[in-house]
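[1] Next come a sequence and a model predicted from it.
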Amino acid sequence: MADSPDELVRLVREARRCVALTGAGISTLSGIPDFRGPQGLYRRTDIDADKLFDLRYFLRDPSYYYRHAKDFLYNLEDKEPNLIHAVLAEMEQQGRLRAVITQNIDLLHRKAGSRRVLELHGSPLRHRCLECGREYLFEAMARSVRAGETPYCENCGGIIKPDIVFFGEALPADVLEDAEEEAAQADLMLVLGSSLTVYPAAALPEVTVRCGGKLAVINASPTHLDDAAVWRGSDLVEAFTALQTL
């Protein structure tokens, strides 16, 4: 049985340094598929999700990524923030949330109005040529990809890659450092819609616990830190409907 939403509200009210760690599960309400859920990318038979975000494969055949990412990444202009994004932005404005640390690349936290967003896996807002470094805007890339094209650099013909972290790449060092500092200083971390299976992001709640902070975990499936959490739930909408009363 999930813990009481009222208890979660109390925990957030009493926290002085609350941060949120968000995963793909919070964006399914906005029509964006997660990875490991019932309708996730790993369940689809037409996509090899490991290949999709594999850097070595991308360098060999960027068309595979662009062909499949068209349907969930290059249509973000049509996606809107949901209740979870909106409440987190409001919590920040109220001074109740220090930062959002996100594993997501869907830009919805910023679209909702959150200001301190640490994007662990980068952002598709920026694309750049891997040969000459020329930068391209997301809007131009989205038009090209939605038209069925694989974009190549207009300057040198090189491969254009979004500034998101593929398997085989390190996380942005400055962003990870900021996230680790926020996790260490947090007296409450909200883990939202993350299965906590991808490191080093999954280590951040461990940092919070090790430094004396509390965890509240809201995820549809179990995580390895459920026993360490002081509050555990599976229904994001129920929890964040309660947090609207803050």
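    Received, thanks. What you are looking at is a predicted structure, and each value in this text was computed from that prediction instead of being measured.
[2] From here on, just use CA atoms for contacts and neighbour counts.
    OK.
[3] What are the buried residues along the helix or strand hosting residue 12?
    Element membership for residue 12, per DSSP states H and E: helix 5-14. Neighbour-count burial for helix 5-14, with 16 or more other CA atoms under 10 Å as criterion, is recorded at 5, 8-9, 11-12.
[4] Would you format the residues you listed as JSON lines with distance to residue 122 included?
    What follows is those, written out as JSON lines (distance: CA to CA, whole Å):
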{"residue": "5", "distance to residue 122": "32"}
{"residue": "8", "distance to residue 122": "30"}
{"residue": "9", "distance to residue 122": "31"}
{"residue": "11", "distance to residue 122": "30"}
{"residue": "12", "distance to residue 122": "28"}
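[5] Pasting the second one now:
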Amino acid sequence: MEELKELIDQAHYVTFLTGAGVSTPSGIPDYRSKGGLYKREKYDFPPEYMLSHDNLVKHPDIFHQFVVENMYFPDAEPNIIHKKMAEISNEKGVIVTQNVDKLHTKAGAKNVVEFHGNLYDHIHCLKCGKEFDYKEYIKDYRHHEDDGIIRPGTTVLYGEGIDPTNLNDAVKAVENADLIIVAGTSFKVYPFAGLIAYRSPEAKMVAINKENLGLDESVLAITDDAANVFDQL
């Protein structure tokens, strides 16, 4: 912890790379841990298909049910991790997140790159483009005026590419950092995990996760719950 505090104090530009584990203390389930979304056997198709563009178009009713039951947590509040990251990044850095819950922004972070988009902005009809509030989408995926399918926000689905602006901003965030802190992610999903390829050779790197990510020896690995770590900062 002392080494982490010193690294943050000395850094000029801190880039956080975050995943679902950052939001689990706020009551939002993660994806790949035991009991996570991808480990459930409730549905006929694997979660990767349930959250795919193909499923959205071919089975909009099944897609909608899955997303509403598993992805929307509008009452969730930012936890200590979101708050500390907001404080640090607002002073000297940026947060690049895989999360689609908007909790980093809700915590007051001003410099956030939502790598996979989010569930709440730009919810729109695929046929006419009309936008809807998320509360309307939760009730119904159909746009009855033109029989179009309503799509949940800017979220990147399986089978879709990353928004070029988000990808470019994320790469710049990693390139500019002299300290990179990875937190709450298995770091197995690409292209997100590939972002560290843009890390400067001089940049320090810290990985905070319940399980060791197996990164190279130059990385300071803190095997602990991220909430415990950020509560001590």
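    Yes, it's here. Note that the structure is predicted; figures quoted are calculated from it, not measured.
[6] returning to what we had before: quick one: the helix or strand just after the helix holding residue 12 of structure 1 aligns where in structure 2?
    Elements were assigned by DSSP H and E; along the chain past helix 5-14 of structure 1, the next helix or strand is strand 18-22. The alignment of strand 18-22 of structure 1 onto structure 2 (TM-score structural alignment) covers residues 14-18.
[7] picking that back up, show me how far the helix holding residue 12 of structure 1 is from its chain's centre.
    A distance of 24 Å separates the centroid of the chain from that of helix 5-14 of structure 1, by CA atoms, centre = their mean, to the nearest Å.
[8] Run through who's touching it.
    Judged by CA atoms under 8 Å, 6 or more residues apart in numbering, the contacts made with helix 5-14 of structure 1 from elsewhere in the structure are 18, 96, 188, 216, 231, 238-239, 242-243, 246.
[9] how about 7 Å then?
    Outside of helix 5-14 of structure 1, the residues that reach it under the criterion CA atoms under 7 Å, 6 or more residues apart in numbering are 231, 239, 242-243.
[10] Just give me the closest of the residues you listed to residue 63 of structure 1.
    Distances from residue 63 of structure 1 to the contacts of helix 5-14 of structure 1, taken as CA to CA, are shortest for residue 239 (40.2 Å).
[11] Now which residue in structure 2 aligns to the closest one?
    Per TM-score structural alignment, the equivalent position to residue 239 of structure 1 in structure 2 is residue 229.
[12] Please report how far its match lies from residue 155 of structure 2.
    If you measure residue 229 of structure 2 against residue 155 of structure 2 using CA to CA, to the nearest Å, the figure is 29 Å.
[13] More neighbours: these two, which one.
    When residue 229 of structure 2 and residue 155 are compared for neighbours, residue 155 comes out ahead with 25 against 17, by other CA atoms under 10 Å.
[14] Can you tell me the SS state at that one?
    Per DSSP: H, G, I helix; E, B strand; the rest coil, the secondary structure class of residue 155 of structure 2 is coil.
[15] now do residue 229 of structure 2
    Under the three-state scheme (three-state DSSP), the conformation of residue 229 of structure 2 reads as helix.
[16] Name the nearest residue to it, ignoring sequence neighbours.
    Spatial nearest neighbour of residue 229 of structure 2, chain neighbours left out: residue 1 (7.4 Å); criterion: CA to CA, 6 or more residues apart in numbering.
[17] same question, residue 19 of structure 2
    Once flanking residues are discounted, residue 19 of structure 2 sits nearest to residue 185: 4.3 Å by CA to CA, 6+ apart.
[18] Give me the aligned partner of that neighbour over in structure 1.
    Under the alignment (TM-score structural alignment), residue 185 of structure 2 pairs with residue 194 in structure 1.
[19] show me what contacts the aligned residue in structure 2 for residue 161 of structure 1?
    For residue 161 of structure 1, the aligned position in structure 2 is occupied by residue 151, per TM-score structural alignment. With contacts defined as CA under 7 Å, 6+ apart, the neighbours of residue 151 of structure 2 are 123-126.
[20] among the residues you listed, which are in strands?
    In strands, judged by DSSP state E, the following of the contacts of residue 151 of structure 2 are found: 123-125.
[21] May I see the residues you listed arranged in TSV, with distance to residue 190 of structure 2 and neighbour count as well?
    Output for those, formatted as TSV (distance: CA to CA, whole Å; neighbours: other CA atoms under 10 Å):
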residue	distance to residue 190 of structure 2	neighbour count
123	25	22
124	26	23
125	28	20
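[22] Please list all residues in contact with the residue sitting furthest away from the middle of structure 2.
    If you look at how far each residue of structure 2 sits from its centre, by CA atoms, centre = their mean, the farthest one is residue 145, at 33.1 Å. Applying CA under 7 Å, 6+ apart to residue 145 of structure 2 gives no contacts.
[23] which element is it on?
    With DSSP H and E as the criterion, residue 145 of structure 2 is inside neither a helix nor a strand.
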